[in-house]
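Visitor: only geometry, no sequence info:
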């Protein structure tokens, strides 16, 4: 037998809205230090390029040269990733896919930062000014991989990293090779998620802490999304002959297949939920991108 979670999980009211005090402080830190920076490096999650883009950054950065990085590209669907690269190219922005685990794309990031301010630096030299380091600010939502990128660029463990939002604390200037200086900031979210699809995508990728969410309902939403966009990968990962008619039915099938049973032969929904969420985040379900440029609401 199983507990009837249908009403609890399907007719839920999962509304995500998170803006702790340190987010406000981070926004102020970014705004106050922009005058010291030559280039703004905007770091996005390649699996959710639109959802992980903070709309506040456009206002804060203004006319500063911008470099876009699509991090965790190793976890993204390559065909969909190419569509995002083209999307940015069509808007005059070079988006660089990056895999921090292997370091793939790091040299392109450095080169693009140099290209973005080449005219400015050449003009300073022509005026007789001593060449100074190019100053970079790296910004992005929590858990998008900023600290890992900095550690790769410096070749040493210069900042604290972890798979938890908000690990980076305060402002840090980091000296990079090649006469570059980088200002790292904590991840910054925005006060209100007008689009709950965006909020869900951020929660799926753990930009929002699991501790403040209903992980069982969150995993159910993820299963429902994967049933639509990646049904074969979902079936393959959990060895399912077919998916259920509803997301809760598929969740049950996953639990039964994995043997996640407790008590009087009841399904352990918490274990099912944490397994599905973790395996998506680790790329074990497959290389998955949750959104494409066509999904952006006009």
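Guide: Great, that's in hand. Worth saying up front: this structure is predicted, and the values here are computed from it rather than measured.
Visitor: only C-alpha atoms for contact and neighbour calcs from this point on.
Guide: Fine.
Visitor: what's the closest non-adjacent residue to the residue nearest to the spatial centre of the chain?
Guide: A centroid search over the chain (C-alpha atoms, centre = their mean) returns residue 45, at 3.3 Å, as the residue closest to the centre. Computed as C-alpha to C-alpha, 6 or more residues apart in numbering, the closest residue to residue 45 that is not its neighbour in sequence is residue 71, at 5.1 Å.
Visitor: just to revisit the earlier point, who are the neighbours in contact with the residue nearest to the centre of the chain?
Guide: 52, 70, 71, 72, 73, 144 (C-alpha atoms under 8 Å, 6 or more residues apart in numbering).
Visitor: quick one, what contacts the residue nearest to residue 45?
Guide: 43, 44, 45, 46, 97, 98, 99, 100, 144, 145.
Visitor: 10 Å instead, please
Guide: 43-47, 49, 96-100, 105, 144-146, 149 (C-alpha atoms under 10 Å, 6 or more residues apart in numbering).
Visitor: hmm, back to that, now rank the contacts of residue 45 by neighbours and give me the top one.
Guide: residue 144 (26 neighbours; other C-alpha atoms under 10 Å).
Visitor: residue ranges of the strands in the stretch 101-250 of the chain, please?
Guide: Applying DSSP state E, counting those that start in this stretch to the stretch 101-250 of the chain gives strands spanning 134-140, 172-176, 180-184.
Visitor: Now the ones you listed in CSV, please, with extra columns for distance to residue 120 and mean neighbour count.
Guide: Below are these laid out as CSV (distance: least, C-alpha to C-alpha, whole Å; neighbours: other C-alpha atoms under 10 Å):
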stretch, distance to residue 120, mean neighbour count
strand 134-140, 10, 23
strand 172-176, 20, 16
strand 180-184, 15, 20
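Visitor: what about residue 256, which helix or strand?
Guide: helix 247-258 (DSSP states H and E).
Visitor: Just after that helix, pick out the following helix or strand.
Guide: strand 261-262.
Visitor: same for that next one, what does it pack against?
Guide: Judged by 3 or more C-alpha pairs under 10 Å, 6 or more residues apart in numbering; DSSP states H and E, the packing partners of strand 261-262 are helix 269-281.
Visitor: chain center to the helix it packs on: distance?
Guide: Relative to its chain's centre, helix 269-281 lies at 18 Å (C-alpha atoms, centre = their mean, to the nearest Å).
Visitor: ok, now stretch 192-204?
Guide: 12 Å.
Visitor: Tell me who's in contact with the closest residue to residue 134 other than its chain neighbours.
Guide: Of all residues not flanking residue 134 in the chain, residue 180 sits nearest, at 4.8 Å (C-alpha to C-alpha, 6+ apart). Residues near residue 180 by C-alpha under 10 Å, 6+ apart: 110, 113, 114, 132, 133, 134, 135, 136, 174.
Visitor: Quick check: the farthest pair among these?
Guide: Farthest-apart pair in the contacts of residue 180 is 114 and 174; separation 16.6 Å (C-alpha to C-alpha).
Visitor: this is the comparison structure:
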């Protein structure tokens, strides 16, 4: 699945981030704890350089706690990176981020200089909620949908810390196809930019393999089938998501599944692990290498003229095949 959603304000925001970065001492990147890899904007990683970064794993109360701990250990292997888990139910814990900013920049603390921080993240990861808690006032608009913040703003958090807020930004092309589905499943893109059926099938396929017991309990099923279509049919029967004649309303049951995942009604679930994404990255690299090799071979064959000869031979073969079939037809009529 490809995401066809890259509003103009996101392009502008990415440009503003690049221009502002030289003034910034530390980045605060808000990630969705359920998809730390897929919710990490590669553009931010590319322009951050050596600047210290706090990766805030938001919505951690919705994620699998064991998987979140694995992600924290994995992310902190990178130099200058610290992780911090938060939920909207822990406002006092969120305020500890200010202390962590100072600990990561001890030279600023010693000289009593202002610390300029910049908060960034993809849409709908809870960035605005975090800002309002840190500022102890409503300075950022919140909403249960992506792309609410559309303009950059400068916020004085007190205690010598300035926070630059930036709109949530996606990127024009999500390289990993699995990440596209994960972003859609968590609600990082608007529902109008995706097909519920596609996302529901992806979610069902993953969940029956990774969290079968949670599905069994939530949908009151005696067992979990092996395929996503069988599960969706059984779940639809349980929830009454049926059309006239008892046919399954796939759109409706997929919508139910995705919304119950997002709200946490299915339980604490993570959609990816470091092991999974490392394997996916290796597969993508291998596919790109194969594509590059095939392109180089075509180029070489074109230079030597063998590509033209191959095409001519293929054309002659097709003509011969058509002629042979024509003769066979005529013979059968006789």
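Guide: Cool, the structure landed. None of the values given here were measured: they were computed from a predicted structure.
Visitor: ok, and for the one helix or strand residue 297 of structure 2 maps to, which residues are buried?
Guide: Using DSSP H and E, residue 297 of structure 2 falls within helix 274-304. For helix 274-304 of structure 2, the neighbour count (16 or more other C-alpha atoms under 10 Å) marks 274, 277, 280 as buried.
Visitor: re the thing from before, how much does the helix holding residue 256 of structure 1 stray from structure 2?
Guide: Following the fit onto structure 2, the mean deviation recorded for helix 247-258 of structure 1 is 0.7 Å by mean C-alpha distance after the TM-score superposition for structure 1.
Visitor: What residue in structure 2 is paired with the residue nearest to residue 45 of structure 1?
Guide: Aligned against structure 2 by TM-score structural alignment, residue 71 of structure 1 finds its counterpart in residue 58.
Visitor: again, but for residue 33 of structure 1
Guide: So, by TM-score structural alignment, residue 33 of structure 1 is matched to residue 20.
Visitor: Quick one: average offset of the helix or strand its match falls within versus structure 1, please.
Guide: According to DSSP H and E, residue 20 of structure 2 maps onto helix 8-20. Helix 8-20 of structure 2, aligned to structure 1 and superposed, deviates on average by 1.1 Å (mean C-alpha distance after the TM-score superposition for structure 1).
Visitor: Relative to residue 157 of structure 2, how far out is the match of residue 71 of structure 1?
Guide: Residue 58 of structure 2 sits 20 Å away from residue 157 of structure 2, going by C-alpha to C-alpha, to the nearest Å.
Visitor: ok, now residue 224 of structure 2?
Guide: 50 Å.
Visitor: cool, and residue 296 of structure 2?
Guide: 55 Å.
Visitor: What's the match for residue 161 of structure 2 in structure 1?
Guide: Checking TM-score structural alignment: residue 161 of structure 2 goes with residue 180.
Visitor: and stretch 196-210 of structure 1, which stretch of structure 2?
Guide: Under TM-score structural alignment, the match for stretch 196-210 of structure 1 is residues 177-191.
Visitor: In structure 2, what residue spans correspond to helices?
Guide: Using DSSP state H, the helices of structure 2 run over 8-20, 42-48, 65-75, 91-94, 96-104, 106-111, 127-135, 177-186, 196-210, 212-218, 228-239, 250-263, 274-304, 306-333.
Visitor: closest to residue 149 of structure 2 out of these?
Guide: Closest to residue 149 of structure 2 of those is helix 127-135 (C-alpha to C-alpha; 7.7 Å).
Visitor: okay, the angle between that closest one and strand 153-158?
Guide: Computed by axes from the mean of the first three to the mean of the last three C-alpha atoms, to 10 degrees, the angle separating helix 127-135 of structure 2 from strand 153-158 equals 30 degrees.
Visitor: In structure 1, point out the residues matching helix 127-135 of structure 2.
Guide: Counting by TM-score structural alignment, helix 127-135 of structure 2 corresponds to 146-154 in structure 1.
Visitor: Average offset of that stretch relative to structure 2?
Guide: Comparison of stretch 146-154 of structure 1 with structure 2 after fitting gives an average deviation of 0.8 Å (mean C-alpha distance after the TM-score superposition for structure 1).
Visitor: What residues of that stretch count as buried?
Guide: For stretch 146-154 of structure 1, by 16+ other C-alpha under 10 Å, it's 146, 147, 148, 149, 150, 151, 152, 153.
Visitor: Equivalent analysis for stretch 280-292 of structure 1, please.
Guide: Buried residues in stretch 280-292 of structure 1, counted by 16+ other C-alpha under 10 Å: 280, 281, 285, 286, 287, 288, 289, 290, 291, 292.
Visitor: so who does the fifth one touch?
Guide: Same thing as residue 287 of structure 1. 47, 73, 74, 75, 76, 77, 78, 230, 233, 280, 281.
Visitor: now the buried residues of stretch 280-292 of structure 1 as TSV including distance to residue 201 of structure 1?
Guide: Shown next, in TSV, are the buried residues of stretch 280-292 of structure 1 (distance: C-alpha to C-alpha, whole Å):
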residue	distance to residue 201 of structure 1
280	12
281	11
285	16
286	16
287	15
288	12
289	10
290	7
291	9
292	12
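Visitor: Which of those fall within strands?
Guide: Taking DSSP state E, every one of the buried residues of stretch 280-292 of structure 1 sits outside strands.
Visitor: doesn't residue 202 make contact with residue 52 of structure 1?
Guide: Yes. Counting by C-alpha atoms under 10 Å, residue 52 of structure 1 touches residue 202, with 6.7 Å between them.
Visitor: Tell me the counterpart of residue 243 of structure 1 in structure 2.
Guide: Per TM-score structural alignment, residue 243 of structure 1 is aligned with residue 224.
Visitor: ok, now residue 220 of structure 1?
Guide: Under TM-score structural alignment, residue 220 of structure 1 pairs with residue 201 in structure 2.
Visitor: For that match, grab the count of nearby residues.
Guide: By other C-alpha under 10 Å, neighbour count at residue 201 of structure 2 equals 21.
Visitor: ok, now residue 209 of structure 2?
Guide: 14.
Visitor: for it, what are its contacts?
Guide: 224, 225, 226, 227, 228.
Visitor: Distance of it relative to residue 196 of structure 2?
Guide: 20 Å.
Visitor: and what of residue 157 of structure 2?
Guide: 40 Å.
Visitor: again, but for residue 50 of structure 2
Guide: Applying C-alpha to C-alpha to residue 50 of structure 2 and residue 196 of structure 2 gives a distance of 40 Å.
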